[in-house]
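Peer 1: Build me a model:
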Amino acid sequence: MVDVCVNTGKGGPVAPNPAFAERVAESFRRQAFMGFLGARLVGVEAGTCIIELPFRPELSQQHGFFHGGVVGTLADNACGYASFTLAPAESSILTVEYKLNLMAPAVGDLLIARGRVIRPGRTLIVAQADVSARRGDGTEKPVATALATLMLMTGMADEPPAA
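Peer 2: Next comes the predicted model:
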């Protein structure tokens, strides 16, 4: 279930598509890779997105931490879906590039990626994601931050490919 909070524009971005939260949730459900990992979309607002991923040994590297590739995947998706909230209904989003700084081992029971749009543009959007690892006692430790550039693809709706 997605926690949908529509931002009215008072101090924050306004989504051009009033059905942005449902559109984001539907697109996220179609991402087979995120489903395979066990990621959950848990928060969507205009210009922001939160994705969580419970720990499983299959997602770890040789020392038992969340693998850096998994951390990067969550950061990329959080940036992408934060940006997608601000896309018009007839548009889609595609990551052009992202830079990931791994700041600490991702040790915990839950990985949390919080994405937000830094600058919404007509063609390019800049977004940031901060990733934390939550331990069983509820404490969170920042483990990574990412800065992404995403392309707004006007006229290319985010739909499954034709069969």
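Peer 1: Every contact and neighbour count from this point should use C-alpha atoms.
Peer 2: Will do.
Peer 1: list the contacts for residue 143?
Peer 2: Listed by C-alpha atoms under 8 Å, 6 or more residues apart in numbering, the contact set of residue 143 reads 102, 103, 104, 105, 106, 130, 131, 132, 133.
Peer 1: Mind listing what's buried along whichever helix or strand residue 81 is part of?
Peer 2: Assessed by DSSP states H and E, residue 81 sits inside helix 68-84. For helix 68-84, a neighbour-count test (16 or more other C-alpha atoms under 10 Å) marks 68, 70-84 as buried.
Peer 1: Give me the buried entries from the contacts of residue 143.
Peer 2: Buried among the contacts of residue 143 by 16+ other C-alpha under 10 Å: 102, 105, 106, 130, 131, 132, 133.
Peer 1: Second input sequence below; structure requested for side-by-side comparison:
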Amino acid sequence: MEINQVENILKDNEYLFSFLDIKILKIENGYCEIMIPFKKEFTRLGNILHGGIIMTLLDYAGAMAVLSINKRRNQVTQELKINFLEPMKDGPFYSKGEVIKSNDDVAIVSIEFYDSKGKLGAKALGTWYMK
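Peer 2: Next comes the predicted model:
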């Protein structure tokens, strides 16, 4: 599936995707890169990106990496473990997901979150059930 197709499907069906203004930079063969801009609405005290926004981007990057290999109709996040490593304030922000193991029903994804300077802000490991 092409980047434009995936973006259009998500923009039409998921308000959160549009609200966050997510841009898909790359999606292919178990790998995905996405980006969001810095917006004041995404911050907490101290003008730092809210952890819930980071978690959401990690989830989207992992899900789209799985989508690129999923031969079924749908998938759901089964588990998402996150380590927040640094406060993030320099946008835009990037997340990269890579499927590291999969079978017919389950995919395991390694996901990272970076600021515009390349600083690693969070690292996650997720499991997706493909149905």
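Peer 1: before we move on, the earlier item: farthest-apart pair in the buried ones among the contacts of residue 143 of structure 1, please.
Peer 2: Pairwise distances across these peak at 14.0 Å for 105 and 130 (criterion: C-alpha to C-alpha).
Peer 1: Tell me how many other residues crowd residue 96 of structure 1.
Peer 2: Using other C-alpha atoms under 10 Å, residue 96 of structure 1 has 12 other residues around it.
Peer 1: And residue 48 of structure 2, how close does it get to residue 37 of structure 2?
Peer 2: With distances taken as C-alpha to C-alpha, to the nearest Å, residue 48 of structure 2 is found 13 Å from residue 37 of structure 2.
Peer 1: try residue 67 of structure 2
Peer 2: Look at residue 67 of structure 2 and residue 37 of structure 2: by C-alpha to C-alpha, they are 23 Å apart.
Peer 1: try residue 112 of structure 2
Peer 2: With distances taken as C-alpha to C-alpha, residue 112 of structure 2 is found 16 Å from residue 37 of structure 2.
Peer 1: Then residue 120 of structure 2?
Peer 2: Residue 120 of structure 2 is 16 Å from residue 37 of structure 2, by C-alpha to C-alpha.
Peer 1: Same check on residue 27 of structure 2?
Peer 2: Residue 27 of structure 2 sits 19 Å away from residue 37 of structure 2 when distances are taken as C-alpha to C-alpha.
Peer 1: more crowded one of the two?
Peer 2: Each of residue 27 of structure 2 and residue 37 has its neighbours counted (other C-alpha under 10 Å); residue 27 has more, 23 against 16.
Peer 1: you'd agree that one is up against residue 63?
Peer 2: No. Counting by C-alpha atoms under 8 Å, residue 63 is not a contact partner of residue 27 of structure 2; they are 10.7 Å apart.
Peer 1: Report the buried residues of the longest strand anywhere in structure 1.
Peer 2: Determined from DSSP state E, the single longest strand within structure 1 is strand 140-154. For strand 140-154 of structure 1, a neighbour-count test (16+ other C-alpha under 10 Å) marks 140-153 as buried.
Peer 1: Tabulate those residues in JSON lines, adding columns for distance to residue 39 of structure 1.
Peer 2: Output for those, formatted as JSON lines (distance: C-alpha to C-alpha, whole Å):
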{"residue": "140", "distance to residue 39 of structure 1": "18"}
{"residue": "141", "distance to residue 39 of structure 1": "19"}
{"residue": "142", "distance to residue 39 of structure 1": "18"}
{"residue": "143", "distance to residue 39 of structure 1": "17"}
{"residue": "144", "distance to residue 39 of structure 1": "17"}
{"residue": "145", "distance to residue 39 of structure 1": "18"}
{"residue": "146", "distance to residue 39 of structure 1": "18"}
{"residue": "147", "distance to residue 39 of structure 1": "20"}
{"residue": "148", "distance to residue 39 of structure 1": "20"}
{"residue": "149", "distance to residue 39 of structure 1": "22"}
{"residue": "150", "distance to residue 39 of structure 1": "21"}
{"residue": "151", "distance to residue 39 of structure 1": "23"}
{"residue": "152", "distance to residue 39 of structure 1": "24"}
{"residue": "153", "distance to residue 39 of structure 1": "25"}
